[in-house]
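[1] What would the 3D arrangement of this be:
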Amino acid sequence: MDILLLHMCTSIDSAPVRRQPLDEYNTPSGVHSVLGQPPPIDAREDGSTILCQRLRCRLNDIECLLNKTKSVQWEFIALPTIPFLEQPVTLMQLRSVGSSVFPDIRFMIISGNEDELFEVTDHHSTGYEAGGLLLMKPIFGPATYVLQLRMDNRNRYDYIISTHYAVVTIIVSGYRF
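    Below you'll find the model as predicted:
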């Protein structure tokens, strides 16, 4: 992902952080990182979220105006080793920010699912289109998976209106607990 736009990042459990290029972000501990590379494991907690939203483009900046990326979000999930899985387990929910007259949201995993352990599903709930990241197979640790997810909001003519990314780091313990 080559995205260099100004944005505002917010840790869900803290105040907004300063504006900066979109290939960097802040955590409450002050750690900086490049998109797709999570901060050190000890800097984040299970279930914590960092969300970066795009700021307005300058009127004469054509490259910025044509870029459909609206937000980048980082999620951190800790799991035990799961040796038996009878049915898929929902790890997180993905949802569009607002409803649309013609909602057509498409969710996809861009990278990090080489072992095909995860899947993204689409479903509708209360007028909003939503999706879920599912664990489909048993998972063994210790291991770390970094998934890059993409959500495209399309209009009725199938053109992309906006794109949202999520970088999900899943840390699997070697223990079953």
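
[2] For the rest of this, base every contact and every neighbour count on C-alpha atoms.
    OK.

[3] doesn't residue 135 make contact with residue 118?
    Yes - because the distance of 4.7 Å satisfies Cα atoms under 8 Å, residue 118 is recorded as touching residue 135.

[4] gap between the residue of the chain most remote from its centre and residue 66?
    Farthest-out residue of the chain from its mean C-alpha position, per Cα atoms, centre = their mean: residue 60, at 29.7 Å. Residue 60 is 11 Å from residue 66, where distance means Cα to Cα, to the nearest Å.

[5] Please apply the same query to residue 7.
    16 Å.

[6] Looking at the two, which one has more neighbours?
    residue 7 (24 against 9; other Cα atoms under 10 Å).

[7] Does that one lie in a helix or a strand, and which?
    strand 6-11 (DSSP states H and E).

[8] For this structure, just list every one of the strands.
    6-11, 20-21, 49-54, 69-79, 89-95, 104-111, 118-125, 128-135, 143-154, 160-172 (DSSP state E).

[9] Just send those strands back as JSON lines, with distance to residue 42 too.
    Below are these laid out as JSON lines (distance: least, Cα to Cα, whole Å):
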{"stretch": "strand 6-11", "distance to residue 42": "16"}
{"stretch": "strand 20-21", "distance to residue 42": "23"}
{"stretch": "strand 49-54", "distance to residue 42": "14"}
{"stretch": "strand 69-79", "distance to residue 42": "11"}
{"stretch": "strand 89-95", "distance to residue 42": "21"}
{"stretch": "strand 104-111", "distance to residue 42": "24"}
{"stretch": "strand 118-125", "distance to residue 42": "24"}
{"stretch": "strand 128-135", "distance to residue 42": "24"}
{"stretch": "strand 143-154", "distance to residue 42": "14"}
{"stretch": "strand 160-172", "distance to residue 42": "12"}
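
[10] Can you tell me which of those is nearest to residue 29?
    strand 6-11 (10.6 Å; Cα to Cα).

[11] what angle sits between that closest one and strand 69-79?
    With axes from the mean of the first three to the mean of the last three Cα atoms, to 10 degrees defining the directions, strand 6-11 sits at 30 degrees from strand 69-79.

[12] which helices and strands sit right next to strand 6-11?
    strand 20-21, strand 49-54 (3 or more Cα pairs under 8 Å, 6 or more residues apart in numbering; DSSP states H and E).

[13] ranking the ones you listed by burial, who's on top?
    Each of these was scored by mean neighbour count; the highest is strand 49-54, a mean of 20, by mean count of other Cα atoms under 10 Å.

[14] Sequence B follows; please return its structure for comparison with A:
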Amino acid sequence: MEGLSVGTFGLLMMTMMCFHQFVRSSAQECPSTHDLLNSLRQVEKMLELHETSYQQGLRSLRKKINALHNSTMAVFKTGRNESCPKPDPPAHGRRLGRVFEVGHEVHFLCKPGYELIGPRTRVCLDTLKWSGQQPMCRYLNVTTSSLASLSSPALSFTISAASSSSSSATSPSLLSPPTSSSPSSSIRPSNCTHFLGSTHCTCDVGFTISGRDNQICTDIDECHLFPLAQPGRLCIHQCINTPGSFHCICPPGYNLASDGRSCTDTDECESQMHNCTADQVCVNTYGAFQCVTVECPKVKNATFIKTSPMRCERNPCMLEDKACSQAPNSISFHFLAVVSNMSAPRVLFRVSAARVLGDTLRFGLAGGRGRGHFSVQRTGQQTGTLLLVTPIKGPATLEAEVEMSELERSNLLGRYLTKVTLFVSPYMF
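    Down below sits the predicted model:
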């Protein structure tokens, strides 16, 4: 009550006495109600002023404590260097991280075609030294591999894929990736940092911390966590686990795609990596190629000549030669490459007539291997469509013969045959 005036304090005391006497029904004269309310307002204002003064004093005290702490730390830091020496990036690699103070981390990556040997992450310890050993990048010898390097703060790995087996024989052989069964490679000590009385242990990327007191780092088997049959799988074909990483491998005839996980077919026909002869046609398939020979059939009383690499036409028939007239007017050859277990129904091929001489045009399935997988439907006035009605598990080679017949008043004017050959890959990609 130090801030209250003497008069106000006296008025308050008198008010309290009057209230006490009023209870005892005394007749002593007391201050009026107006004077009493004024006194209470003055007391309320005084209390608010005291509260404001207390808050200001508290804030001033906090500022002084912070200033004292900062000045103490500045004095402490002036006597020593709190940064570790700048680590050099490994040859054929690079370093990630520009802060080298105590407690901070730096990360290391290798260029494509190189493998990181040593820790991927190093921590600046309170001894002003980096944890672990200086890493290095080792060259990977590959024959039929294309390497891709992927990295992110949460995940870092190297992926390799086998390509066509027809690559140059002078290429060096692919190194066998290390397996997670080796204790020396799948288990390693953790990187622990002791700072200001506390211990913080970390593992290199691709390892998880375990063991008593978090002193052991165990390799994460990414291939086991993301199997091929699960959505979000790591590799579309084969995954090989390695210490701290994994490899995606493609089958022969494929190259690793730009995403580092998928496999893209190698076109041996376009790249001239086939062994087809001059009288053969190279047909690229998924994962391989086929050398096919297109020959005109031999039919009794009919002669076919090759008018293009994929077409044979019948010579004119003798008058009243029914055997010759029943033979196809032309035979076309088409080759399609498909993946295994392709979904059905699916359109494979369309046959159309450039012009119609008769009054009727019919489409049907004449023959071929694997007829149970195919069907022919009329999809237009002059168009028929070859459909795949059941999936085909590869590897397999199937044929379908689509026949287009032209009639005039139910009399056959001509038959046109289209032979479609399907090369089904053993893979679903």
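
[15] How about residue 83 of the first structure, nearest residue that isn't a chain neighbour?
    residue 138 (5.1 Å; Cα to Cα, 6 or more residues apart in numbering).

[16] What's the match for the one you found in the second structure?
    Matched by TM-score structural alignment, residue 138 of the first structure corresponds to residue 391 in the second structure.

[17] Surely that match touches residue 373?
    Yes - because the distance of 7.3 Å satisfies Cα under 8 Å, residue 391 of the second structure is recorded as touching residue 373.

[18] so whichever strand or helix holds residue 73 of the second structure aligns onto which residues of the first structure?
    Element membership for residue 73 of the second structure (DSSP H and E) is helix 33-78. Under TM-score structural alignment, helix 33-78 of the second structure corresponds to no residues of the first structure.

[19] From the contact counts, what lies against that helix?
    helix 6-23.

[20] Next, the buried residues of the helix it packs on.
    9, 11-12, 15, 18 (16 or more other Cα atoms under 10 Å).

[21] Would you check the span in the second structure matched by the strand holding residue 7 of the first structure?
    Going by TM-score structural alignment: strand 6-11 of the first structure matches no residues.

[22] For that strand, buried residues please.
    Buried-residue list, strand 6-11 of the first structure, by 16+ other Cα under 10 Å: 6-11.

[23] What count of nearby residues applies to residue 425 of the second structure?
    22.

[24] now the corresponding residue of the first structure for it: how far from residue 160 of the first structure?
    For residue 425 of the second structure, the equivalent position in the first structure is taken to be residue 173, counting by TM-score structural alignment. For residue 173 of the first structure, the distance to residue 160 of the first structure equals 38 Å [Cα to Cα].

[25] Please apply the same query to residue 74 of the first structure.
    22 Å.

[26] Of these two, which one has the most company?
    Counting neighbours by other Cα under 10 Å for residue 74 of the first structure and for residue 160 shows that residue 74 has the greater number, 23 against 15.

[27] Next up, the contacts around that one.
    38, 49-51, 166-169 (Cα atoms under 8 Å, 6 or more residues apart in numbering).

[28] Quick check: the aligned residue for it in the second structure?
    Under the alignment (TM-score structural alignment), residue 74 of the first structure maps onto residue 333.

[29] What distance do you get for its match to residue 421 of the second structure?
    The value you get for residue 333 of the second structure to residue 421 of the second structure, if Cα to Cα is used, is 8 Å.

[30] One more: residue 224 of the second structure?
    According to Cα to Cα, residue 224 of the second structure stands 39 Å off from residue 421 of the second structure.

[31] ok, now residue 9 of the second structure?
    Distance from residue 9 of the second structure to residue 421 of the second structure, by Cα to Cα: 112 Å.

[32] follow-up on the earlier one: show me what contacts the match of residue 138 of the first structure?
    340-344, 373.

[33] Which residue in the second structure aligns with residue 92 of the first structure?
    Using TM-score structural alignment, residue 92 of the first structure pairs with residue 349 in the second structure.

[34] Chain neighbours aside, what residue packs nearest to that match?
    Nearest one to residue 349 of the second structure, counting by Cα to Cα, 6+ apart, is residue 386 at 5.1 Å.

[35] Hmm, that neighbour is touching residue 374, no?
    Yes - the criterion here is Cα under 8 Å, and residue 386 of the second structure meets it with residue 374 at 6.9 Å.

[36] can the helices and strands packed on strand 6-11 of the first structure go into CSV with extra columns for distance to residue 155 of the first structure?
    Shown next, in CSV, are those (distance: least, Cα to Cα, whole Å):
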stretch, distance to residue 155 of the first structure
strand 20-21, 29
strand 49-54, 20
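
[37] which residues does the residue lying closest to residue 357 of the second structure once chain neighbours are set aside contact?
    In this structure, residue 357 of the second structure finds its nearest non-sequential neighbour in residue 406, 7.6 Å apart by Cα to Cα, 6+ apart. The neighbourhood of residue 406 of the second structure, defined by Cα under 8 Å, 6+ apart, consists of 356-362, 412-415.

[38] Try it again at 10 Å.
    Residue 406 of the second structure makes contacts with 353, 356-363, 412-416, as judged by Cα atoms under 10 Å, 6 or more residues apart in numbering.

[39] nearest residue to residue 55 of the first structure other than its sequence neighbours?
    Distances taken as Cα to Cα, 6+ apart place residue 7 nearest to residue 55 of the first structure, at 5.0 Å, with adjacent residues excluded.

[40] follow-up on the earlier one: check contacts around the residue nearest to residue 349 of the second structure.
    Contacts of residue 386 of the second structure by Cα under 10 Å, 6+ apart are 346-351, 363-365, 374-379, 400-402, 420.

[41] That one and residue 51 of the second structure, how far apart?
    91 Å.

[42] How about residue 397 of the second structure?
    93 Å.
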